[in-house]
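Colleague: Quick check, what structure comes out for this input:
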Amino acid sequence: MAELMTPPARTANEADAAHRTDAVLARLRMLRAGRREKRRKSLAYTLYCTVLLFGIWGVPLLVAAARAGADGRLRGPVAERLLSALPTTLPAVLATVVLLLAGRAMWQGPVLLERAALSWLLPQPVLRRALLLPRFVAASVTTTAIATAVGAVAGFLLHALGAGSWWAATAAGAMTGGTAGFAGTSLATLVQRHCDTWLRRRGWIRRAAWAVVAVLWLPAVVSLARGSWAAESVAPWSGPWGWAALPLAAVAGEVPAAAGWAGVALSALVLVTVGRAGADAAARIPARVLRTQAGTALRVQASLYSLDLRQARAAVRATRPRGVRSAVRLPFPRRTWLLVPWRDATALLRAPGRPAWAAVWAAAAVALLCLDDAPTAVLLMTLPTGYLAAAQLVEPARLETDDVRRSAHLPWPARVLALRHGLVPAAGLLLLFALGAAAAAGAGLWSDRLLVLPALVPALVGAALVSAYRGVVPVHLMIGSMTPLGDTGPLAALLWQARGPLVALGCLAVVDGPVRGAETGAAGLLWPLAVGAGMAWWAGVTARKTVRGR
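Modeller: I've put the predicted structure just below:
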């Protein structure tokens, strides 16, 4: 019996492999001592700059929020609605964060090796666990630390809205954020382990995961729009995403204190389980996945350094599985001017994710305008949400800009093509806004501010077209001037990238109108149309310059 209970000794081959691994890693540590010291100094400098900037910009804002909360200036119907919706909103947010971290592992997982290790260490007879497990630990610590800090700040801000004492809200927020960060990293390692096998061949798994997140967001939206209801007692117990939200909801007084401590215990059990599974998966990641993701990470990093966001997105898109494309095909148009809208509509029907996300953002814009007694800052969020809906619908124009050969045989100049690319997005956005307004009226949430949505469509679509035709960042913008806060080149390049929505949304926001809480009048409806005309002209000019430059 004692012999059966004694674990078997390692074989000679395992002992030899462990010895070789220790020798190789010891040699590598000695050779990389200088480089490792430089990395430590760089990390220390990064942490110093982060703490300094947070102390300069973040701490005063947090102190101001705390004082405003103590004076009662942040209290009101919106704050009460937000706090009462925590039991349904927090699980949806946590599930979304974890799923985003896991989805990123399809092209860049937590376990990432540098080129030298891939070329020299990976083919050698060394134990894979000793090589990969430290990467998993480092990624887990980094992500968990960042998520903990973000959660602590969120908890402190909820305290300013009236969610218990500051130390309890901050601690609960840190625990909630840290749980999401570590669980997301561990799940991402599992995804990285299987991303090249059954996960790539079974798209229904990803669709089912996003369906669960969508189901979680439904009661959250209802709670934010209508107030407390029965789902607030069910969502926190619906799974690990709800258990992690229980401590913060308990501090806010939305669930009993015993439920908060139960959430801590259940979350700890989940973290132990997923942490062990992630560590086991890290040691079994295939070499081909490590090589592929290392190359993708380098291409994305190079694109981000040059602020070429489209190139980075193309590198990520190349790693996605190429499933069977939809064979949807609209009837061929009988008139020549309908050719471009026909192509755009066909492209959107063959990529149903774009119209679906456009519907989500359009619904968010409608919901924001339906909020009663909402502050101006909340109502102004209608503009960016509406722009995001339009940006989803102009994807065919963006694809044509990336590859100008798609339209080289068409007889129209670039300016005319750009305007015709805006017909389908404008019609689609009008339809989505009309359906949203009808749903709001049917639910008894009608607001006269919804009348401004059709007038916003030309400006939103025009801003999206300017972004679609913006092209590559000019080299001269990358060469900025040195200031005490650093080089101005990256900031200028980022402003250039976002110049379309910045100008359009800025012009729409500065004039009193329904999106600022004012009464619906002729001026509030005519000004967005004027901005839309200007954005349409700008989109044509931008398209002509971009195509001519290529």
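Colleague: only C-alpha atoms for contact and neighbour calcs from this point on.
Modeller: Noted.
Colleague: which residue sits closest to residue 501 in space, ignoring its chain neighbours?
Modeller: Ranked by Cα to Cα, 6 or more residues apart in numbering and with sequence neighbours excluded, the top spatial neighbour of residue 501 is residue 463, at 5.1 Å.
Colleague: so the one you found touches residue 497, yeah?
Modeller: No - contact criterion Cα atoms under 8 Å: residue 463 and residue 497 do not qualify, at 11.6 Å.
Colleague: Give me the more crowded residue out of these two.
Modeller: Applying other Cα atoms under 10 Å to residue 463 and residue 497 shows that residue 463 carries more neighbours, namely 29 against 21.
Colleague: Please identify the helix or strand for the more buried one.
Modeller: Taking DSSP states H and E as the criterion, residue 463 maps to helix 453-468.
Colleague: What of residue 149?
Modeller: Residue 149 is part of helix 128-160 when elements are defined by DSSP H and E.
Colleague: structure for this one too, so we can compare:
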Amino acid sequence: MDRTAEATAWLRARRGADRVRRFVYVAYVVLLFLLGWYGMYAIGLFHEIGHRRPLAESAGTIARALPSGLVFAALAGLFATLRDALWRGPVTLPGPDVDWLLALPVRRRPVLLPWFALSAGIWVLAALLLGFAGALLVAAADLGRIGVLTAAFLGPAVCLALLAVVGAAVVERSRKAADRLHRATPVLLLAVLLSAGQAVAAVLGHRVEVLETIELWSGPWGWAAQPVLAAAGRSAPLWPVALALLVAATAAALACAGKIVAGVPVGVLRARARASGGVLAGFLTADMRSARLSMTGGPETRGRGRVQRWAARLSPPRSPGLLVAWRDAMALLMEPRRPGLMVLLLVPAGAAAGASAETGGGTAYLAAAVAALLGYFAATHLLEPARLDGDDVRRTAWSPRPYEAMALEHALVPTLVLVVTGCLLAVPLALSDRPAAPLVVLAAAPVLVAAGLLSAYRSPVPVWMLFSGPVLGEAGPLLAMLWYAVGPIVGVAGLTVLLAAPFPVGIPQSAEPPARLAACWVLALVLFRWVRGRARARVRP
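Modeller: You can find the predicted model right below:
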């Protein structure tokens, strides 16, 4: 028996006044932020455009960056929307609605479509704001009239947003699509990064017009850019064809949206409701680890490739002292995405470290800090087994060894992987003009791993810090973030100072690399001792 109309009418009657109050409050907050931040700068720039062209001197640079820059923005937006669908998705109902309403004899399409429409409206609003900002930027460079540019930006931006939301609904509905997106994530991320690099190269005057033409016709991300290029006076003679393709693709996607949304499994909706609640709780308590675990705790699973099947057949070592290292190595083999992300982070970290060695003063410290921070994030991708053991001390109950000793054993494999990978990446620098580059890797790797272990074995934030009265009440979330990040801050800041500080006058220059190496190792020993104390406090507070 279909009770959809009866159930929804009863819910509207029960939620009526409260829903109106919440809607008014949310609309007020959004309007306040838009007028106070976005609106203030947009109105100011619009006023400047009416009297002069404030970015006219940069017109050539902006014109060169437009084709690849627009493709990068479109690809980044599509990638972010699809990745969001892996844990939350465009159809995310509250927990009571999933547990109670969908269990009744009601048709799911009228229940789910309003939530899909809400997500679509949010993404369309974001696309409109970004599109209008892009139109103001291009108009400020005197590359076109503001009215024409606004129309050229906003229409394709809305189409891209709707396409992205429908694609996210497909990922949410189909487990096979989610698995394919998981496997394709490194390739998609690489495409986004390459398009960003191409935009930077275009700004520097190194355009590849053939590649830009291919990108502009490769898909919706390129079709959406062609009307903007035509409005900005760039060469895009077939932009009406590209716009027609974009509109047709958007219409076809919207025509299938209702069927896609109605087919989302109840189990997926229930998992997404729990994940959204966990992420919100993690953000409110400033526990990013908890929020990330809630994001990755969905029903999707990754398929096993050849490397994973081969690793599953390996026998464990006979020595009990090598079991933790063996488990860490197996974890990396079973999830090769983590070493791949580590390599992607080590490349810009090496570039920043090289820039720190070439410059001096505050620029050297800034570049060294960026290199240390990227290196820390690279190390954290290798420390997931340590974080799991730190989250639940019962995971190590199989071993008679002390908990704090096993915490330190988690440093062996990540340090070895960082050192080997970093030295391989530093070989070109060592063969050119920086023979001490491998020594920098040897100095930084133990410090970065120790800082990551400090984050893995951090204790939960005390309740009194979040709710400590009127004096610290408003600063509670900030203090909680500092509580969780104090270990990594000490490691990254200490490594920055030790690598970028000028060497004392009077000491031979040949002694500088070994001295910095020894100082970094001393810092690593101090951090490892801190890790041991934190781990001991987890089991014997």
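Colleague: After superposition, what's the TM-score here?
Modeller: After superposition, the two chains reach a TM-score (TM-score structural alignment, normalised by the length of structure 2) of 0.77; 514 aligned residues with a Cα RMSD of 4.6 Å.
Colleague: Next, the contact list for the residue nearest to residue 501 of structure 1, please.
Modeller: 387, 500-501, 504, 535, 539 (Cα atoms under 8 Å, 6 or more residues apart in numbering).
Colleague: between the residues you listed, which is nearest residue 177 of structure 1?
Modeller: residue 387 (29.3 Å; Cα to Cα).
Colleague: Give me the nearest residue to the alignment partner in structure 2 of the closest one, chain neighbours excluded.
Modeller: The alignment partner of residue 387 of structure 1 in structure 2, by TM-score structural alignment, is residue 376. Residue nearest to residue 376 of structure 2 in three dimensions, not counting chain neighbours: residue 448, with 5.1 Å by Cα to Cα, 6+ apart.
Colleague: Give the aligned equivalent of the one you found in structure 1.
Modeller: By TM-score structural alignment, residue 448 of structure 2 lines up with residue 460.
Colleague: quick one: that match from residue 123 of structure 1, how far?
Modeller: Separation of residue 460 of structure 1 from residue 123 of structure 1 (Cα to Cα, to the nearest Å) stands at 53 Å.
Colleague: More neighbours: which of these two?
Modeller: Set residue 460 of structure 1 next to residue 123 and count neighbours by other Cα under 10 Å: residue 460 wins out with 32 against 10.
Colleague: where's the more buried one relative to residue 319 of structure 1, distance?
Modeller: From residue 460 of structure 1 over to residue 319 of structure 1 the distance is 31 Å, taken as Cα to Cα.
Colleague: just to revisit the earlier point, any chance of the contacts of residue 463 of structure 1 in TSV, with neighbour count too?
Modeller: Output for these, formatted as TSV (neighbours: other Cα atoms under 10 Å):
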residue	neighbour count
387	26
500	25
501	25
504	23
535	25
539	28
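Colleague: and in structure 2, which of those remain?
Modeller: Counting by both residues aligned by TM-score structural alignment, their matches' Cα atoms under 8 Å, those that remain in contact in structure 2 are 387, 500-501, 504, 535.
Colleague: Closest one of these to residue 421 of structure 1?
Modeller: For these, the nearest to residue 421 of structure 1 is residue 535 (13.7 Å; Cα to Cα).
Colleague: which residues sit in contact with that closest one?
Modeller: 458-459, 462-463, 466, 504.
Colleague: Tell me which of those you also see in structure 2.
Modeller: Where structure 2 agrees (both residues aligned by TM-score structural alignment, their matches' Cα under 8 Å), the contacts of residue 535 of structure 1 reduce to 459, 462-463, 466, 504.
Colleague: before we move on, which element is the match of residue 387 of structure 1 in?
Modeller: Under the criterion of DSSP H and E, residue 376 of structure 2 resides in helix 362-380.
Colleague: Give me the helices and strands touching that helix, please.
Modeller: Under the contact definition 3 or more Cα pairs under 8 Å, 6 or more residues apart in numbering; DSSP states H and E, helix 362-380 of structure 2 sits against helix 337-358, helix 437-456, helix 476-500.
Colleague: For residue 23 of structure 2, which of these is the nearest?
Modeller: That would be helix 476-500 among those, by Cα to Cα, at 26.1 Å.
Colleague: Quick check: that closest one compared with structure 1, mean distance?
Modeller: Here the mean offset of helix 476-500 of structure 2 against structure 1 after fitting is 3.0 Å, by mean Cα distance after the TM-score superposition for structure 1.
Colleague: So what touches that helix?
Modeller: 284-287, 356-357, 364-365, 368-369, 372-373, 376, 444, 447-448, 450-452, 454-455, 458, 461, 465-468, 516, 519-520, 523, 527.
Colleague: Provide the aligned range in structure 2 for the next helix or strand after the helix holding residue 463 of structure 1.
Modeller: Moving toward the C-terminus from helix 453-468 of structure 1, the next helix or strand (DSSP H and E) is helix 475-478. The aligned range for helix 475-478 of structure 1 in structure 2 is 463-466, by TM-score structural alignment.
Colleague: Mean deviation, that stretch versus structure 1?
Modeller: Mean for stretch 463-466 of structure 2 is 1.7 Å (mean Cα distance after the TM-score superposition for structure 1).
Colleague: Run the chain-centre distance for that stretch.
Modeller: Here stretch 463-466 of structure 2 is found 28 Å from its chain centre; the criterion is Cα atoms, centre = their mean, to the nearest Å.
Colleague: Buried residues in that stretch, which are they?
Modeller: For stretch 463-466 of structure 2, a neighbour-count test (16 or more other Cα atoms under 10 Å) marks 465-466 as buried.
Colleague: got it, and stretch 403-415 of structure 1?
Modeller: Neighbour counts over stretch 403-415 of structure 1 (16+ other Cα under 10 Å) mark 414-415 as buried.
Colleague: which residues are contacting that stretch?
Modeller: Stretch 403-415 of structure 1 is contacted from outside by 400, 539-541, 543-544, 547, using Cα under 8 Å, 6+ apart.
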